[in-house]
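Participant: This is a predicted model, with the sequence first.
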Amino acid sequence: MGDALRVGLVGAGQISGAYLSTLPRLPGVVLTKVADLDSDRAVAAAARVPEAVAVTPDELFAADDVDLVLNLTVPKAHAQVALAAIAEGKHVYGEKPLAADTGQAKALLNAAGQAGVRIGCAPDTVLGTGIQTARAALDAGEIGRPVAATAFMTTPGHERWHPAPEFYYRSGGGPLLDMGPYYLTALVTLLGPVRRVVGMSAAPQKTRVIGSGARAGTRFPVEVDTHVTGVFEHADGVLCTLMMSFDVWQANLPRIEVYGTHGSLSVPDPNGFDGTVAISHPGRDGWTELPKYGGYADAARGFGLADMARAIADGTAHRANGELAYHVLDVMESLLVSAQVGLAVDVASTCARPAPVPLGARPDEA
């Protein structure tokens, strides 16, 4: 695929460690620059990759040896950083969500289109063997026609383990915007785009307490709803029941299940790349584990970036793309609006299902 895509990483916070572990083994990409508002943190991150050099954000955006900006900043900064990169003619691949709201996200997509650069966005977990095996089973008609689905993400809250969790509870945070992208990207990959939503939400706790690290015991306010539930109607009529919560201590619930006219499919945690996919058919007791049918093997954070690098070089579509991320954000925003107004809300956007990842594919080939 020719020369590697040169990557500049902005935002050397907690999630950057996962990317820094993966980037050196990804085909078609090389990390050249690292930037953070905390220069010491940028230096420490750059030291993990021999080719990388720590710089300021402005220096990174203007650097001749950066083709793509990997945007790992906090959600409220996603659009600002991405627009700065696009203004310098760089492609952008960012952490989820695409932006803090659909207005910012639309401006971002428009700017990229005008500049002739590409937008990619996490999560890329859907490219692993877990979700791709489930997709292959559905596409092969293993459970007949899908009729309904469920998706549950429940936890007591990230303040138990995160040393600086306040941003999870401010505008742009909450369980839906934080974890919803994993589940919704998986659901759209499996079942196609969403056309209508109905939702309800609540904030049972008005403050939270940091549970670990140097600031343990610090109390901070909650500014967003922390328990969100709703129903999605996919474009082909499948109804999905969703619950995203930072208020549940224990729950005996599946991550994702899809129910069809001839069986049910158990889908693994969409926050991971692999996991067990199981199927249940009428007249048979229990669940049967399926072999791997598709997906990048041994995938980790950043495989979507490598998939994007290959697509840029080949002039083809990349899978973890901006249109998909925009639709996911639009669905989440529509669900929150529905919860506020007490009415069903039509989702204005749509997107195509990304191409499946064949079993045994490599991100520089598939």
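Facilitator: Received it, and whenever you're ready, just let me know what you need. As the structure is a prediction and not an experimental result, all values here were calculated from the model.

Participant: going forward, measure contacts between C-alpha atoms and count neighbours the same way
Facilitator: Will do.

Participant: How far does stretch 71-82 sit from its chain's centre?
Facilitator: Distance of stretch 71-82 from its chain centroid, counting by CA atoms, centre = their mean, to the nearest Å, is 14 Å.

Participant: any idea which residue of this structure is furthest from its center?
Facilitator: Note on the chain: the largest C-alpha distance from the chain mean falls to G283, namely 36.7 Å (CA atoms, centre = their mean).

Participant: Tell me where the stretch 51-200 of the chain has helices.
Facilitator: Assigned by DSSP state H, counting those that start in this stretch, the stretch 51-200 of the chain shows helices spanning 57-62, 78-87, 102-115, 129-139, 174-191.

Participant: and the third one, which residues are buried?
Facilitator: Just to be clear, that refers to helix 102-115. Using 16 or more other CA atoms under 10 Å as the test for burial, helix 102-115 gives 102, 104-106, 108-109, 111-112.

Participant: Give me the contact list for it.
Facilitator: Surrounding helix 102-115, the residues in contact under the criterion CA atoms under 8 Å, 6 or more residues apart in numbering are 79, 82-83, 86-87, 89, 91, 98-99, 118-119, 322, 326, 329-330, 333.

Participant: And the furthest pair within those residues?
Facilitator: G89 and E333 (29.2 Å; CA to CA).

Participant: gap between G211 and R219?
Facilitator: Between G211 and R219 the distance is 10 Å, computed by CA to CA, to the nearest Å.

Participant: of these two, who's got more company?
Facilitator: A count of neighbours by other CA atoms under 10 Å puts G211 above the other of G211 and R219, at 19 against 14.

Participant: and the comparison structure, right after this:
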Amino acid sequence: MGDAHRIGVVGLGVISRAYLDTLAGHPGVRVTAVADLDAGRSASVAAGLPGARALTVEELLSSPDVDTVLNLTIPAAHAGIALGAVTRGKHVYGEKPLATTVDDARAVLSAAAAAGVGVGCAPDTVLGTGIQTARAAVEAGTIGRPQFATAVMVTPGHERWHPQPDFYYAPGGGPLLDMGPYYLASLVHLLGPVRSVTGASSRLRTERVIGSGPRAGERIPVEVDSHVSGVLEHAGGALTTITTSFDGAATTAAPIEVHGDAGTLSVPDPNHFDGEVRLFALGGTGWRTLPPSAGYAEGARGVGLLDFVTADGLRAPRASGDLALHVLEAMTALLRSSAEGRRIELTTTAPRPAAVPLTPAGRWRARARPAPR
């Protein structure tokens, strides 16, 4: 890589700790600047990162010592920060979603193309051994020709544990936009891009009760549907039935199952990097666990950013802006399909990212040093 790639981090909330654990001390990158609306927090984080400066957001976006902006702000700020970075000639890699609307996401990618810079976006959990081993099994023909898949995410709602859960039930929230990026990105890796969607949704109740923290017992309004189901038609012909819900107590369903004419794969939780991939072969008598055969072993938040900054022109970054835009359109189209009662053809597509070969943790971590707490 030559000189270390210089990273500036905007947004120093809880998720930033996971990223800094991966990036701090990595020989391929160097965190040179951090910024947060809380100047005290910026100063505290910078003090624990040798060579990093605490800057304002505007100073960081304009800094000549930053090559890529790592955008860890709240979703409502994602597009604004990304546009501020790319229009100043900087690459940007952000937390999901790329933006809260398809139009804003398109604007980010258009501005980046005009500026000649790159855009990457989480989730990068799909680059771990869980999803990548499942993908390798599909591509090897282990289940024959894929016919259909199921994807299920069911919880009773985040207000039971989150002390400030309002945004989960406000416009831009809900179970699909919250957790859907993990499932949709995984399904593109497994089965390819989505051609069309048909959705249905419902709202169990109009209020939720906060279950923890200083606001415990307070009622908050539910402004979005809390249960979303749909069918995704993949470009290759396979169909996925997806359910995301804040209205169920629990489920025994596998997070993702892929069914082919020669067997079925049980795929682990796409919100984690690893997990068991299990195969039930047609005519078999039970499930068999497949050993990890692909992916970044012991993956951690930030591996997608490392993949992004080391893409060498021979391949696109795996956690790309194009994939993030396609996933965002699929999710918003499901919600629009439910509201309008019709099947919707997508206007975007994204090639399946390059598969990740089995990569030992020691190789991609390269002696990264955990960030100070």
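Facilitator: Structure's in. What do you need? The model shown is predicted, which means the values in this text are computed figures rather than measured ones.

Participant: TM-score for these two?
Facilitator: Here the TM-score for the pair of chains, by TM-score structural alignment, normalised by the length of structure 1, is 0.96; 364 aligned residues with a CA RMSD of 1.6 Å.

Participant: could the helices of the stretch 51-200 of structure 1 be laid out in a markdown table, adding distance to T241 of structure 1?
Facilitator: Formatted as a markdown table, the helices of the stretch 51-200 of structure 1 follow (distance: least, CA to CA, whole Å):
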| stretch | distance to T241 of structure 1 |
| --- | --- |
| helix 57-62 | 41 |
| helix 78-87 | 29 |
| helix 102-115 | 23 |
| helix 129-139 | 18 |
| helix 174-191 | 11 |
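
Participant: quick one: what's aligned to L20 of structure 1 in structure 2?
Facilitator: By TM-score structural alignment, L20 of structure 1 lines up with L20 in structure 2.

Participant: Its match: neighbour count?
Facilitator: Neighbour number of L20 of structure 2 under other CA under 10 Å is 24.

Participant: can you check the one 4 residues further on too?
Facilitator: Residues contacting A24 of structure 2 under the criterion other CA under 10 Å number 20.

Participant: Might one say that it is in contact with L49?
Facilitator: Yes - A24 of structure 2 is within contact range of L49, at 7.3 Å (criterion: CA atoms under 8 Å).

Participant: so what's the nearest residue in space to H78 of structure 1 that is not next to it in sequence up against?
Facilitator: Spatially, and ignoring its direct neighbours in sequence, H78 of structure 1 is nearest to A99 (5.4 Å; CA to CA, 6 or more residues apart in numbering). Contacts here follow CA under 8 Å, 6+ apart; on that basis A99 of structure 1 touches 75-79, 105.

Participant: Can I get the buried part of the residues you listed as one ChimeraX selection?
Facilitator: Only the buried members of those enter the following ChimeraX selection, criterion being 16+ other CA under 10 Å:
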select :75,76,78,79,105
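
Participant: does the residue farthest from the centre of structure 1 sit in a helix, a strand or a coil?
Facilitator: When classified by DSSP: H, G, I helix; E, B strand; the rest coil, G283 of structure 1 comes out as coil.

Participant: Residue in structure 2 paired with it?
Facilitator: Match for G283 of structure 1 (TM-score structural alignment): G283.

Participant: ok, now V29 of structure 1?
Facilitator: Under the alignment (TM-score structural alignment), V29 of structure 1 maps onto V29.

Participant: distance of V222 of structure 2 from P165 of structure 2?
Facilitator: 11 Å.

Participant: Settle it for me: which of those two has more neighbours?
Facilitator: Neighbour tally, V222 of structure 2 and P165, criterion other CA under 10 Å: the higher count belongs to V222, 21 against 18.

Participant: For the nearest residue to A311 of structure 2 once chain neighbours are set aside, grab the count of nearby residues.
Facilitator: The shortest distance from A311 of structure 2 to any non-neighbouring residue, by CA to CA, 6+ apart, is to P317 (5.6 Å). P317 of structure 2 has 25 neighbours, counted by other CA under 10 Å.

Participant: Would you agree P317 of structure 2 falls within a helix?
Facilitator: No - going by three-state DSSP, the assignment for P317 of structure 2 is coil, not a helix.

Participant: Touching, it and A122? I think so.
Facilitator: No - with contact defined as CA under 8 Å, P317 of structure 2 does not reach A122; the gap is 11.3 Å.

Participant: For H227 of structure 2, give me its contacts.
Facilitator: 174-175, 201-204, 243-247.

Participant: got the contact list for the residue nearest to it when sequence neighbours are not counted?
Facilitator: Using CA to CA, 6+ apart and skipping the chain neighbours, the partner closest in space to H227 of structure 2 is S245 (4.2 Å). Taking CA under 8 Å, 6+ apart, we find S245 of structure 2 in contact with 153-157, 175-176, 226-228.

Participant: out of the residues you listed, who's nearest G299 of structure 2?
Facilitator: M153 (21.6 Å).

Participant: Tell me how far the residue nearest to A311 of structure 2 lies from A235 of structure 2.
Facilitator: For P317 of structure 2 relative to A235 of structure 2 (CA to CA), the value is 21 Å.

Participant: from the contacts of A99 of structure 1, which single one is nearest D346 of structure 1?
Facilitator: A105 (18.3 Å).
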